[in-house]
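Novice: sequence first, then the predicted structure, then my questions.
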Amino acid sequence: MPSDAYSLIAAGKTDVGRARARNEDSFCIGASGDFAVVCDGMGGHAGGDIASRTAVEVIGRFLEDFTPPPDAVPPPPPDSERTLPNPADHNPALRSAVVVARSAVQLANQRIHGLNRQRGFADGRGMGTTAVGVWRIPGLPQMVVFHAGDSRLYRLRDGELKALTRDHSLYQAWLDNGGRGTAPQRNIILRALGTGEDLEPDVVVHPLLPDDVLLLCSDGLNGMVPDGMIARILQQPTDPAETCAALVDAANAAGGHDNITVVVARFAQQP
């Protein structure tokens, strides 16, 4: 596939919802459209909005400054479902990008953790944020996906919606262990930026195919809107901004119990 003839066309929207007084979500989209990040802040009066805003700013700047190495070579045609959790033996540009993405999230974690320390909060207290991001390396039909927490990345391909991230939550751990006994609350997060000095985000590489649609979202969307309805909205032939508005409207119509943030990106042929 001539990957340089395609680009990610993205738009985003954030909304306070119908139950919260403050919007603690943040998002950013790269100036060239090659990356997007969604963060869902935690901490309320302790500064969840500051944490999410700090994370998108730090991660965004870090990714904007990345330059692919000059010895990068085109990778072989990817299996449509292959991921590269350890890309050390693969394309140098992807190898560098995985390191950069992990470093960007870890720098954001250190920045927020430092703010908590300055305010006198011990580890596990104060403000924090989830983060999910996607970064398409220029010229390559692949994307680096990184996340910590329960904000998600979905991919719509050939009408099928698939979550490409797995929640770092107590509820997901309960499901993974067989779901025995009483289910824990869904909002107990096991991994987040700012709550400790060290953080290891999940970072993997996924292939991109023409007409893929990507959705990054905070749990204010997927916690209110079933995946089937999300898929139907993403399949509508609208531009990403209109799709974002429809998703936010659906979450609010279902109750809007949390802040809602979405980024929709379409991997499309350039005009």
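Specialist: Done, it's in. Residues are numbered from 1 along each chain as shown.
Novice: alpha carbons only for contacts and neighbour counts from here, please
Specialist: Noted.
Novice: show me what the helix ranked longest in the chain is packed up against.
Specialist: The longest helix of the chain (DSSP state H) is helix 92-118. Helix 92-118 sits against helix 48-64, strand 142-148, strand 202-207, with contacts defined as 3 or more Cα pairs under 8 Å, 6 or more residues apart in numbering; DSSP states H and E.
Novice: need the winner for burial among these.
Specialist: Ranked by mean neighbour count under mean count of other Cα atoms under 10 Å, those are led by strand 142-148, which reaches a mean of 25.
Novice: off-centre distance for the following helix or strand past that strand?
Specialist: Going down the chain from strand 142-148, the next helix or strand is strand 152-157, by DSSP states H and E. The chain centre lies 10 Å from the centre of strand 152-157; the measure is Cα atoms, centre = their mean, to the nearest Å.
Novice: contact partners of strand 152-157?
Specialist: 132-134, 161-167, 211-219, 231, 234-235 (Cα atoms under 8 Å, 6 or more residues apart in numbering).
Novice: give me the buried subset of those residues.
Specialist: Buried by 16 or more other Cα atoms under 10 Å: 132-134, 161, 164-167, 212-219, 231, 234-235, out of the contacts of strand 152-157.
Novice: coming back round to it: save the helices and strands packed on helix 92-118 as a markdown table, and put in distance to G196 too.
Specialist: What follows is those, written out as a markdown table (distance: least, Cα to Cα, whole Å):
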| stretch | distance to G196 |
| --- | --- |
| helix 48-64 | 13 |
| strand 142-148 | 13 |
| strand 202-207 | 16 |
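Novice: included below, for side-by-side comparison, is a second structure:
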Amino acid sequence: MPVPAPTAADTALCPNCGQPVSASAAFCEACGATLVPTEPAVSEPPAPTEGSAQTRRLGVRQSQVTTCSSCGGTIDADGYCQVCGAKAPSARDHYSETPADWVGGVCDRGVQHSRNEDAMALWAAGDRAVLVVCDGVSTSVDSDAASTAAAQAIRDVLVERLAQLSDPGQAATELAAAFVDAAAAANAAVIAVTSPNSTNAASATLAAAVVLGAEVHFANLGDSRVYFLSAADPVLLSLDDSMAQAFIARGMDRAEAEALPRAHAITKWLGRDATDIVPRTGVHTAAEPGWVVVCSDGLWNYASAPAELAAQLAAAGSESDDPVAVAAKLVEWANAQGGRDNITVALARCPAPAMPTNLESATPWVPEVEEQVENG
């Protein structure tokens, strides 16, 4: 192996004759004088930082977790198990929501990330539901705070606008406008939790769906996604704002584009430095029963194409059609593939069971597959 040439930091001058000598030499090669080797300067490592107040608040270990996952003992106020001494995970590392028996989701830290920067916010009443998933951009400061603030703001705006919806015939127009307003509210919420001194402003993606009877109204900004998976035609409803999607639009195969080194570089996001916060919107009418899936890239990384994700949904729903149980199985599967990112999966049956329907069945579809798709 070649040895790099010595630099000025590696040499010194002999105090007796003034000739250059190695900083670690015991004797001067020119005059033979005894030298006192100098100790190399050692820089102290920077003290570990705990992030801003928002990060400390969201990631604090003294959380709602009260039972030790290792031994079943009680977690004390200091965040450690009274029995085995293990530190409790943050409640934000893994949580679920189930506002109705046909709507639910799971948000998980994954395997390789040190904290969960995803967030979700769900709501349901009657035959209506709101599903929101936001993915904090890992390279930004306080991305976990950003995603949480954004998800809650979007849900709240959409719930309010649903309450004001009087004419179902105008739902597409009114909800498209509501999504734009929700994104603006989310952007303001993200900025509100961003330190004014931050040189890398907090940012996040958004994906949202409103289930209104047999209709799925959806919006996205960034690369979190909305799918509708049914027996006849599983479909990806949203369109990523990413470098991969830019290459797909030019004709590149999806699998090839999503394998590019910069595939996950997003071109739109929420945050103080965002230049375009208007989401794409659309509406899809279910011709047969299926599942609405709103997820972060921690899931679809391993099953991007609708047919691939449908196969994983089939496996996840083989034992139970409970949305939280199905979502948990999908999260477990993604973690088994490597869990390279945070994973969030929000699900809703569509049409909603509460909706009077003339469709053949409102039972959630679980396709039969001969072979499970392997990814990762």
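Specialist: The structure has been received and is ready for your questions. Fair warning: this is a prediction, and the values are worked out from it, not measured in the lab.
Novice: next, the TM-score between them, please.
Specialist: With the length set by TM-score structural alignment, normalised by the length of structure 1, the two chains reach a TM-score of 0.80; 242 aligned residues with a Cα RMSD of 2.6 Å.
Novice: tell me the helices and strands packed up against whichever helix or strand comes after the longest helix of structure 1.
Specialist: Downstream of helix 92-118 of structure 1, the first helix or strand assigned by DSSP H and E is strand 128-129. Packed against strand 128-129 of structure 1 by the contact rule (3+ Cα pairs under 8 Å, 6+ apart) you find strand 35-42, helix 48-64.
Novice: average gap between strand 128-129 of structure 1 and structure 2?
Specialist: Comparison of strand 128-129 of structure 1 with structure 2 after fitting gives an average deviation of 0.7 Å (mean Cα distance after the TM-score superposition for structure 1).
Novice: matching residues in structure 2 for that strand?
Specialist: Aligned by TM-score structural alignment, strand 128-129 of structure 1 falls on residues 203-204 of structure 2.
Novice: which outside residues touch that stretch?
Specialist: 134-137, 140, 143, 146-147, 150, 190, 222, 269-272.
Novice: not counting sequence-adjacent ones, nearest residue to M120 of structure 2?
Specialist: Of all residues not flanking M120 of structure 2 in the chain, V133 sits nearest, at 4.4 Å (Cα to Cα, 6 or more residues apart in numbering).
Novice: tell me, how many residues neighbour the one you found?
Specialist: 35 (other Cα atoms under 10 Å).
Novice: at the geometric centre of structure 1, which residue do we find?
Specialist: V132 (2.1 Å; Cα atoms, centre = their mean).
Novice: shouldn't it be within a helix?
Specialist: No - counting by DSSP: H, G, I helix; E, B strand; the rest coil, V132 of structure 1 is not part of a helix but strand.
Novice: nearest residue to it in space, please, no chain neighbours.
Specialist: Per Cα to Cα, 6+ apart, closest to V132 of structure 1 is H147, 4.1 Å.
Novice: mind listing what that neighbour touches?
Specialist: 130-133, 165, 201-203.
Novice: measure the equivalent of E117 of structure 2 over in structure 1 to G223 of structure 1 for me?
Specialist: By TM-score structural alignment, E117 of structure 2 lines up with E24 in structure 1. Here E24 of structure 1 is placed at a distance of 16 Å from G223 of structure 1 (Cα to Cα, to the nearest Å).
Novice: and the residue nearest to V132 of structure 1, what's its match in structure 2?
Specialist: H147 of structure 1 maps onto N220 in structure 2, by TM-score structural alignment.
Novice: cool, and A51 of structure 1?
Specialist: With TM-score structural alignment as the criterion, A51 of structure 1 pairs with A146.
Novice: same check, this time on L170 of structure 1
Specialist: Match for L170 of structure 1 (TM-score structural alignment): M243.
Novice: what residues are up against its match?
Specialist: 262-267.
Novice: got JSON lines for these, with distance to L58 of structure 2 and neighbour count too?
Specialist: Output for the contacts of M243 of structure 2, formatted as JSON lines (distance: Cα to Cα, whole Å; neighbours: other Cα atoms under 10 Å):
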{"residue": "R262", "distance to L58 of structure 2": "29", "neighbour count": "12"}
{"residue": "A263", "distance to L58 of structure 2": "29", "neighbour count": "16"}
{"residue": "H264", "distance to L58 of structure 2": "25", "neighbour count": "20"}
{"residue": "A265", "distance to L58 of structure 2": "26", "neighbour count": "15"}
{"residue": "I266", "distance to L58 of structure 2": "25", "neighbour count": "18"}
{"residue": "T267", "distance to L58 of structure 2": "27", "neighbour count": "17"}
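Novice: would you reformat these as TSV and include secondary structure?
Specialist: Listed next are those as TSV, based on three-state DSSP:
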residue	secondary structure
R262	coil
A263	coil
H264	coil
A265	coil
I266	strand
T267	coil
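Novice: which of the residues you listed lies closest to G338 of structure 2?
Specialist: Of all the contacts of M243 of structure 2, the one with the least separation from G338 of structure 2 (Cα to Cα) is H264, at 17.0 Å.
Novice: cool, thanks, signing off.
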